[in-house]
Each structure stands twice: as C-alpha cells, then as structure tokens.
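# okay, here's the prediction I keep looking at, along with the sequence it came from:
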Amino acid sequence: MSAKRRVELFYDVVSPYSWFAFEVLCRYRASGAWNINLQLRPCFLGGIMQGSENKPPAAVPNKAYYMSKDLQRMREFMDVPLNQPKNFVEAVLIKGSLQAMRFVTAVDIKHPEKTEALSRELWMRIWSRDEDITQPDSFIEAGKKAGLSEAVVKDALGRLKDQEIKDMLKQNTQAALDYKAFGAPTIIAHVDSGPELVFGADRFDILARLLGEEWKGPNPETATSKL
C-alpha cells in the first residue's frame, strides 16, 4: 500500500466554507476512501486576509448577496447543518474568532486528538445555533459538548493569553501565508511535485486528482452504499 499523502487544512471556525471543507476531509479520512494523513491547522482568518491584502466576501455587496444563497445550496449538498447567524456582521465581522482560535490552538497543542471535535462544536455554535464563540462560558460549553474534560477546558482557558498560544496561532497563520493563502479554507496537498494549494470547499475533484484518488462526492460512505 502506498504511503499516505499529507493534507493540511488551514481553517478558522468563523468561516462557513471552512466547515464544509473540514467535514468532507474528515469523512474521507475516517472512511479510508482517501489514503491521506489529514493535518488540522487552526489559524486566524483575519490575519490571512490582512497578510494577503484580501477583503472579506461579505464586504463586497454582490459577493454578500451571492454568498447568502450559496451557503444554503452548500448546506444541502454537503449535508452540514449550517444556518446563517441572524446578525452576520456582528457575529462574523465585529466579534470575530481570535479568542476562539486561540482556544482551539491551546487544546490542539496538548490534546490534538480533541481538535476535530472541538472545532466542530464551535462551528455548530456560530454557524448552526447562532451562539457566541467569544466568551469563556461559551468555550466551557463547547468543550463539554466536544467531550473535553473539565481539567482540559480549564487548562486551555488559563493559557489563552500565554505567548506560546499566541505564537502558535501566528505561526499557523503565517504558514498559510507562506503557501500563498488568501482566505479559508486553504488546503495544501503534499504530492510528488511539491505542496499544491487548493482553495475553498468546491475543488475536491481537483484535490482528488492531485492526490491520485477518486472523488465520490461530499460523503464517500453514502456514495458507496448507493452502488
């Protein structure tokens, strides 16, 4: 059997398209449909946008109009329970996700096996149930629902202002920029020709081709059961 291809996913829980990419890649890893070593790289989307001199899609009226409809189509196609926050500007553009991504980073450093569940729960909070992802009580609730122990959550909360956490989040964000990222999700496939960047949640057919794998749709297990 050939060696697993390393795939890095740079994501931020403030990004709904990152959630789509996250779920699809996690499904392909869990099912074994793709022979990949998926590396989750929590980063700060605000830093990527600033570093690449990009603008948030919602800041462009025509893109914002398109995005509101596209997210509903993607919700059905990707089978992800996404619901747009009632006050999108406040939740996404004003409150943002810096503290949330520091919390994910703090957990990821010591307990990487919990990163997937915690990230998913934070997406559920902001992008499914329209709940806060900026306050300590929100992180405590998310941690509990993600199966983290009280000790792990307390430890992560206590380290949010530590330089180690800030530096690691900055390092992940800079790593994405070094790959020439300009938004999220940014997927890096490590193949024979070197690292290949694939942007967004709608290029999985291209990613599959780079990896030498077969794209079976957003849920490979469902696709197999229909054969």
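Noted; the coordinates are in hand. Predicted model only: the values in this text are computed from it and were never measured.

# use CA for all of it now, contacts and neighbours both
Noted.

# nearest residue to residue 99 in space, please, no chain neighbours.
The shortest distance from residue 99 to any non-neighbouring residue, by CA to CA, 6 or more residues apart in numbering, is to residue 134 (5.9 Å).

# isn't that neighbour up against residue 101?
No: contact criterion CA atoms under 8 Å: residue 134 and residue 101 do not qualify, at 9.6 Å.

# the two: which has the busier surroundings?
Counted by other CA atoms under 10 Å, residue 134 and residue 101 do not tie: residue 101 has more neighbours, with 27 against 18.

# separation between that one and residue 225?
Residue 101 sits 36 Å away from residue 225 when distances are taken as CA to CA, to the nearest Å.

# do residue 33 as well
From residue 33 over to residue 225 (counting by CA to CA), the distance is 13 Å.

# who has more neighbours out of these two?
residue 33 (17 against 7).

# that one against residue 219, yeah?
No: counting by CA under 8 Å, residue 219 is not a contact partner of residue 33; they are 9.8 Å apart.

# one more to weigh against that first structure:
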Amino acid sequence: MTAAPRTLELFYDVLSPYSWLGFEVLCRYKKLWNINLQLRPSLIAAIMKDSGSLSAMRFLTAVNLEHPKMLEKVSRELWMRVWSRDEDISEPKSILAAAEKAGMSTEQAQGLLEKISTPKVKNELRDTTNAACKYGAFGLPVTVAHLDGQTHMLFGSDRMELLAHLLGEKWMGPVPPAINAKI
C-alpha cells in the first residue's frame, strides 16, 4: 500500500531564475518522492521590493484559479521567455504568446488576461504572497514542507538535498536517472 502523498508548497516568481531551478527540480521529483506539489505564484516585489513581473504573476494567479492544471506549463513557458530566450513577459502580447505556446487556447488566455486586474486575482496573489511571508520568506523560491504535523520552510533552489533528507528520500541530483532517461 502506497503512503499518501506529502504536501509541499513552492512559492515562486518567474522573475527569479532560482525559483525556476527549484520549480524544475520539484516537478521532476513529484512522483519519485510521492509529493503533492502545490504551486504558489507569489510576487517577489512584495518580498524584495523590486520586480517587474506584476502582470505575469497576476496572470499565473488567474491560471491557478481557473485552469490549475495549466499552471506548470504556463509558468515554465514564462521562465523560458525571460531567462532562456531573453524575451519580454510584462506586455500582454508576450503573456498571451507564452500561454498559447504552453497549450492554452487564445480565448482562454485572453479571458484570463482580462481578469488580471480584478479584485479576485489581486487579492489571491496578495494572500499567497502574505502566506509566504508568514512562513518567514525573505526571497524566493520558498518551499514549505508539511510533514507529520510540522511545517518546515526552506529558502532557495539549492536546498533540495535538505528537502530530500526531511522527506526521508534519496537526492539524485537535479535530473534524477528516471527523468534523465526520458530526456
């Protein structure tokens, strides 16, 4: 009998390349470590007071509210645009292009883009960012592990070996063999 998945929250902003590293590693280990990975788009500007990703993070928040299964792909595509291809992610047309490349229909993406200024989306992003701050965040990424009634906050994408230890799992590097074989 397989144990129930353990819950990890990953607070991230696509303007943080370190968030991207943590995001990719945790996505690769979801099944290997039997974790329920909860992606939590957060606004690094509210934590570090300097960012240019407000529209992108509100868009990801809207994706999470209405199409949570698309959140991983859209987040990855925004990171690819800004950090791999040096493309814009602040203009609406750039956000739409990223969403469409991630597999979202133009209509879905446009509908979500129209909602980024709504109180619902703004409040959700603010609440998620506040939750990260309550855990003690001082930057991103922050991974919060909920284990045996205790909460453990880890800052940075270079803490995966410590996370593996907390989970009682084996750390096999950023690209575990099972994933490496598929690449």
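It's in. As the structure is a prediction and not an experimental result, all values here were calculated from the model.

# TM-score of the superposed pair?
For this chain pair, the superposition-based TM-score is 0.94 by TM-score structural alignment, normalised by the length of structure 2; 180 aligned residues with a CA RMSD of 1.4 Å.

# and the residue nearest to residue 99 of structure 1, what pairs with it in structure 2?
Under the alignment (TM-score structural alignment), residue 134 of structure 1 pairs with residue 90 in structure 2.

# same deal with residue 143 of structure 1?
Aligned partner of residue 143 of structure 1 by TM-score structural alignment: residue 99.

# quickly find the element holding that match.
helix 92-101 (DSSP states H and E).

# against structure 1, what's the mean shift for that helix, could you check?
Comparison of helix 92-101 of structure 2 with structure 1 after fitting gives an average deviation of 0.7 Å (mean CA distance after the TM-score superposition for structure 1).

# give the buried residues for that helix.
92, 94, 95, 96, 97, 98, 99, 100 (16 or more other CA atoms under 10 Å).

# make CSV out of these and add distance to residue 82 of structure 2.
What follows is the buried residues of helix 92-101 of structure 2, written out as CSV (distance: CA to CA, whole Å):
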residue, distance to residue 82 of structure 2
92, 14
94, 10
95, 11
96, 14
97, 12
98, 10
99, 14
100, 16
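
# out of those residues, which is nearest to residue 63 of structure 2?
residue 99 (9.4 Å; CA to CA).

# grab the nearest non-local neighbour of that closest one.
residue 74 (5.5 Å).

# please identify which helix or strand holds the aligned partner of that neighbour in structure 1.
Mapped onto structure 1 by TM-score structural alignment, residue 74 of structure 2 lines up with residue 118. Using DSSP H and E, residue 118 of structure 1 sits in helix 115-127.

# counting contacts, what elements does the lengthiest helix in structure 1 pack onto?
Selection of the longest helix in structure 1 by residue count, based on DSSP state H, yields helix 61-78. Packing contacts for helix 61-78 of structure 1, counted by 3 or more CA pairs under 8 Å, 6 or more residues apart in numbering; DSSP states H and E, involve helix 16-31.

# who touches stretch 172-182 of structure 1?
Stretch 172-182 of structure 1 is contacted from outside by 10, 41-45, 47-49, 51-54, 186, 197, 199, using CA atoms under 8 Å, 6 or more residues apart in numbering.
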